[in-house]
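# A structural model of the following input is requested.
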Amino acid sequence: MSNTPDTNAETSAAAAWATAAAVLAASGTRTVFGLPGDDMYALEAAHRAGLRFVLCRDQRNALFMATGWAIQSGGVGVAVVGKGPAVTNTLTGLLEASASAAPLLLLSGGTGAQHRGSGAFQELDQLAVVAPLVKYAARVDHPDRLVPTLHRALLVARHERGPVYVELPEHLLAEAVTPAGEPAAPAAAETPQEVLAPAGSAALDALRTARRPILLVGGGMRHANGGREVERLAERTGAAIFCTASGRGTVDEAHPHFCGLAGLYTPEQAAPLWEDTDCVVALGSRLEETATFQWPAGLGREVPVLQVNLVAADFQTLLRGPKVLADAGAAVRSWLTALPAEDAGGGWAARVRAVHTAIHSDSRALLDGLAGSPDLHIAEVLRALDAELPADRILVQENGLQDMWSYKYPLYSCHAGAGSVVPSEQTSLGFGAAAALGVKLAAPGRPVVAFVGDGAFAMAAADLPTAVAHGGGLLYVVLRNGGYGWLQVQLDQRQEPVGDHAFVDPEAVTAPAPHLPGLHQVTVRDKASLAGDVALAWEKAAAGEVVVLNVPVRLTDAMFGADVAGGDFPVLAAPAGK
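Model (predicted):
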């Protein structure tokens, strides 16, 4: 292959990757996550284009990091991998990005056209493998299609909110790439127009006639409530505000109308509001199972559920009520212009505020009660973090047996300025532990804390060196129960033993993370040392180190019980020691 360019085309083997890197840079991309193919062309191209390439040890972790980056920043996360098994290693990450509605672009290598079907090294029909998990998938077989394909992929990722995939097969690298001049940034699709709310619109009529409304804020509202319009709408209508787990950080949870998370995580004090509401307004939510868990039977039947989503496929069509295809933030702003300007008073608003107050009062009583126990509780760890960390912290969460305490409002509260990044309904194990680095790189000036179990942490541990290299100021709080606590609890409650299997190792409860230069570790010795240990861990993280705070915990200290027979969700359990 000749490397000599002529006047019309560049024939460098790296030309395709160089063009791809230039398109990314022109689109605003500054950081790429991944593990490049062994030809190193992608790495070289990123370097020449001025992109930061975060070299990961595991392709799944790279996708998790890019997804975390996308969720936190609102921009398109980018990952680059090789071909064959490198692509299959990304599938869990693509699944998580899809379920999280995270804009993500995966670029991979691929078998050249001349070798397809010959049993070539690492040959795989990668398009068929990734297609069910992405919004758009393309293989670029002709150099003239490279730039327009990348532009289309970026547009789809941005505006359909999900992962996309582009394959650059090996033969493309050896063909002349016609220069496209300075690659232009993909033309940004217009933000959906403000949703006009004529007097007769079903959505506005539902809002106007509701006397006991609930606003349910989903992940589709992230980055769409900068003017606190949701809180203003709640004040205008007297509505209670709830959020889904993925919607946390969108609204100020200190607002007197905020009453916690919906569905599985609904505070006991707030359940009567769901029984008595006459209208639920779901903003940017797919209304997945955890968000609607134990909803009263009448919701979506006798009681309307008004849904606002940007993508029609996200509507729950079994529920009765108006469906607005629009940007949820734009819809809220439009409604505010059409509704009366005065704040709503009346019995419902007063009842909502009383629930908010009761949730906080009961939480303080719970923590005060736990303080009298000699045992250390996870709820107390969250209280210590809340006392020590700055107000603009971002908590990156997992969804295992015991890290779910962080979902219990207000043990962790996303007041104005604080943030939260959680796994999707897929709850891919290890997502939060790996995504935390992507979140940190997207928000370098803010404290980022990963609140994870030791099983999830172990799955992401291959990329601890990556975190040390790139994630200064990152704190991992690792709850150590000796392994996969959720599975152990399920095993322990079976009536008949299942061999001598175990999912946890009691000896591992006190085991630290692997020793690694540049990684600082603090282990909580007991309840008396907790405050000082948290303060030391944060002091080291605030100074720019990557810190692991090891917290030995007991399996019995679980937010949920273990009755999941038949696929049902567990019921709330009292904290151990209470």
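
# When you work out contacts or count neighbours from here on, use the C-alpha atoms and nothing else.
OK.

# Which helix or which strand is home to A70?
Secondary structure from DSSP states H and E places A70 in helix 59-73.

# tell me what that helix is packed against?
strand 31-35, strand 77-81, helix 91-99, strand 104-110, strand 419-421, helix 431-442 (3 or more Cα pairs under 8 Å, 6 or more residues apart in numbering; DSSP states H and E).

# Name the residues that touch the fifth one?
So that's strand 419-421. Applying Cα atoms under 8 Å, 6 or more residues apart in numbering, the external contacts of strand 419-421 come out as 68, 71-72, 246, 248-249, 392-397, 414, 432.

# could you redo the last one with a cut-off of 6 Å?
Applying Cα atoms under 6 Å, 6 or more residues apart in numbering, the set of residues contacting strand 419-421 from outside is R248, G249, I394, L395, V396.

# Could you report the neighbour count for the closest residue to the second one other than its chain neighbours?
Spatial nearest neighbour of G249, excluding adjacent residues (Cα to Cα, 6 or more residues apart in numbering): G419 at 4.6 Å. With neighbours defined by other Cα atoms under 10 Å, the count for G419 comes to 23.

# how near is G419 to S413?
Going from G419 to S413 by Cα to Cα, to the nearest Å gives 9 Å.

# likewise L464?
Using Cα to Cα, L464 is found at 28 Å from S413.

# Which stretches in the stretch 401-550 of the chain count as strands?
419-421, 448-453, 474-480, 519-523, 546-552 (DSSP state E, counting those that start in this stretch).

# a markdown table for the helices and strands packed on helix 59-73, including distance to F503?
What follows is those, written out as a markdown table (distance: least, Cα to Cα, whole Å):
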| stretch | distance to F503 |
| --- | --- |
| strand 31-35 | 31 |
| strand 77-81 | 32 |
| helix 91-99 | 22 |
| strand 104-110 | 34 |
| strand 419-421 | 27 |
| helix 431-442 | 19 |
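
# For the comparison step, fold the sequence that follows:
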Amino acid sequence: MGEPRYTTSTAFLEALGEAGVRYAFANLGSDHPGLLEAYAQARQEGAADRFPELIICPHESVAMSAAQGYAQVTGQPQAVIVHVDSGTQNLGGTLNNAAGARVPVLIFAGASPYTQEGELPGGRNEFIHWVQDVPDQRGIVRGYTKYDNEIRTGHNVKQVVHRALQIARSDPAGPVYLVCAREVLEQHIEPVRARPETFTPTAPGALAPEVARRIAEALAGARSPLVVTSHIGRDPQAVPELVGLCESLAVPVVESVPMYVNFPADHPLHLGYQWNTPGPNPVLAEADVILVLGSEVPWVPSINRPRADARIFVVDVDPLKERMPLWHVPAEVFARADPGVAVRQVADLVAAGPFDAAAVERRRADVRAEHERQVAERTERARPVNGTITPEYLAACVRAAIDDETIVLTEAITNFAVVSEQLARSEPGTLFGSGGGSLGWHAGAAIGAKLAAPGKTVVSLVGDGTFLFGVPSSAHWVANRYQAPSLTVIFDNQGWKAPKLSTLAVHPDGVAAANDDFNVRFTPEADLPGIAAAAGNAWGRTIDDPDELPAALKEAVDVVRAGRSAVLAVHLPSV
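Below you'll find the model as predicted:
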């Protein structure tokens, strides 16, 4: 077998391990012989633990979503390995999700060999090497990545990898992309040393003292202050800091398009959620001072906006949303800071400064009363209607079937608001959304979340369209192979409701509305649980009787906790 070889591939995989990357989610191709040889050699030497564990994913979107899910739960970046341009393209919208969720992921793709006459090991020897040679492979992802680069030599490969991960982890975090040709991956080099501790991410930024004081004074002097947030819960430790600030002044919180637990739903200062709100939110409309604390879409201004004289302050690691071509909030201050750090600064100033204690207590009582009214209203909606299962009833039954530590992945799209309201999660780090606009994230993310937290139950709440977008045959095969079981509950309305609602919003009196002609129904119906059963030995069932729902959910949860994935499709009123 010859002498052991140390190559660029060896150094690349070592660098990932040195950086704390636990898994490499991979869809392999003709550009990866160097990596496969390095893995085989390491296993033969009994030293494979210095590399990330290779998780084989038969579809790239599953690999990317799995890496994102792991990183969302742990905060630690993971790696994705894909095949040249085709594998990169097959990542598709999952890049949108990782970028939108600000999640660190390192994507590595090979590149077509750059020699063809046998000049170097790894040169072109298959017809596909010409077909997959494109002018700008890195350009495929440049609109969604923070950084892209080509590894040109093994001598500095570790520096390039550690720099890429340093950028990926620095706020605003996001995916990075590296490419490398086969000849470079096969390069025989001396062992490469690195100092990963010198590639730490940028430290969290704080508010300028005068800005922190201005925000604190505005909140303390407000008649009707409000915090709007979407993702401060990305850092679970920031949530109790926000609770402390809000309790000191009785400031209510509204979560707008939340992808995390940003504020405990059972707290009396929690005043609900905003998604595609059909009309003005009275809480937002009454506020005279609004702190937008980490939010891409704090409200939809054409439908739901603050009053004209409201004082607005925007605090985020990316307060201007620099990668969004069209975005504006009419704020008097835009401050670049870590939301958790900023909250602590403002809270300290509030505690030291004067405020009207009697007014705060009156507001506290008013907000508590509104919170209780909202809870009672949501509870009243959580029941079947005329013998059919409603989304509200389904979400409420899921809440009863799981515990506070269960990790919930929310991707039910037209039922986003229902899931938020009825699940009412209060434990930070137990609710995650994709962060972007590409559907099917849950399928891979559930695998990553389970690998990140093997002692916890993982539950995905999805629509039937979303379930199919997740490439369930691939995802459930991976989950079965790597013992990463989860429960998927399908809000099954037998079609795509989102395009129908969008059409009705623009053409409420149009022909499509008059004729109920939207081209969104899934007929004939597919056996969705059957896909998971066939591909991944999952437990599967479809129900439409509300009386059967609690027992079916209990059985499904028990199956997952015993080590087997489960898919429960629940028929709702048809789209």
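
# quick one: TM-score?
Once superposed, the chains reach a TM-score of 0.85 (TM-score structural alignment, normalised by the length of structure 2), with 538 aligned residues with a Cα RMSD of 3.2 Å.

# matching residues in structure 2 for the helix holding A70 of structure 1?
Mapped onto structure 2 using TM-score structural alignment, helix 59-73 of structure 1 spans residues 60-74.

# So what touches the matching stretch?
By Cα under 6 Å, 6+ apart, stretch 60-74 of structure 2 touches 25, 57, 77-78, 90-91, 441, 444-445, 447-449, 452.

# Report the buried residues of that stretch.
Buried residues in stretch 60-74 of structure 2, counted by 16 or more other Cα atoms under 10 Å: 60-73.

# And stretch 223-243 of structure 1, by the same measure?
Neighbour-count burial for stretch 223-243 of structure 1 [16+ other Cα under 10 Å]: 224-225, 229-243.

# again, but for stretch 130-140 of structure 1
Of the residues in stretch 130-140 of structure 1, V130, L133, V134, K135, Y136, A137, A138, R139, V140 count as buried by neighbour count, 16+ other Cα under 10 Å.

# For burial, what's the neighbour tally of the alignment partner in structure 1 of G139 of structure 2?
Alignment note (TM-score structural alignment): G139 of structure 2 maps to A128 of structure 1. A128 of structure 1 has 9 neighbours, counted by other Cα under 10 Å.

# Same question for V509 of structure 1.
19.

# still on that earlier bit, centre of the chain versus the helix holding A70 of structure 1, how much separation?
Mean-position distance between helix 59-73 of structure 1 and its chain equals 9 Å (Cα atoms, centre = their mean, to the nearest Å).

# That helix to helix 431-442, inter-axis angle?
For helix 59-73 of structure 1 against helix 431-442, the angle by axes from the mean of the first three to the mean of the last three Cα atoms, to 10 degrees is 50 degrees.

# Give me the mean distance between helix 59-73 of structure 1 and structure 2.
Taking mean Cα distance after the TM-score superposition for structure 1, the mean distance separating helix 59-73 of structure 1 from the aligned residues in structure 2 is 1.6 Å.

# Spatially nearest residue to the residue nearest the centre of structure 2, not counting backbone neighbours?
When Cα atoms, centre = their mean is applied to structure 2, the residue found nearest the centroid is S434 (3.2 Å). Spatially, and ignoring its direct neighbours in sequence, S434 of structure 2 is nearest to N97 (5.5 Å; Cα to Cα, 6+ apart).

# from memory that neighbour sits against G435, does it?
Yes: applying Cα atoms under 6 Å, one finds N97 of structure 2 in contact with G435, separated by 5.3 Å.

# of these two, who's got more company?
N97 (25 against 22).

# what do we get in structure 1 for the more buried one?
Match for N97 of structure 2 (TM-score structural alignment): E96.

# Look up how far V396 of structure 1 lies from that match.
Counting by Cα to Cα, the gap between E96 of structure 1 and V396 of structure 1 amounts to 15 Å.

# before we move on, what about A42 of structure 1?
Taken as Cα to Cα, the span from A42 of structure 1 to V396 of structure 1 is 30 Å.

# From the chain's centre, how far out is the helix of greatest length in structure 1? Work that out for me.
The single longest helix within structure 1, with elements called by DSSP state H, is helix 346-371. Helix 346-371 of structure 1 has its C-alpha centroid displaced from the chain centroid by 28 Å (Cα atoms, centre = their mean).

# Stretch 177-195 of structure 2 now?
On Cα atoms, centre = their mean, the centre of stretch 177-195 of structure 2 falls 31 Å from that of its chain.

# Name the residues of that stretch that are buried.
177-189, 192, 194.

# In contact with L107 of structure 1, which residues?
Contacts of L107 of structure 1 by Cα under 6 Å, 6+ apart are V80, V166, E167.
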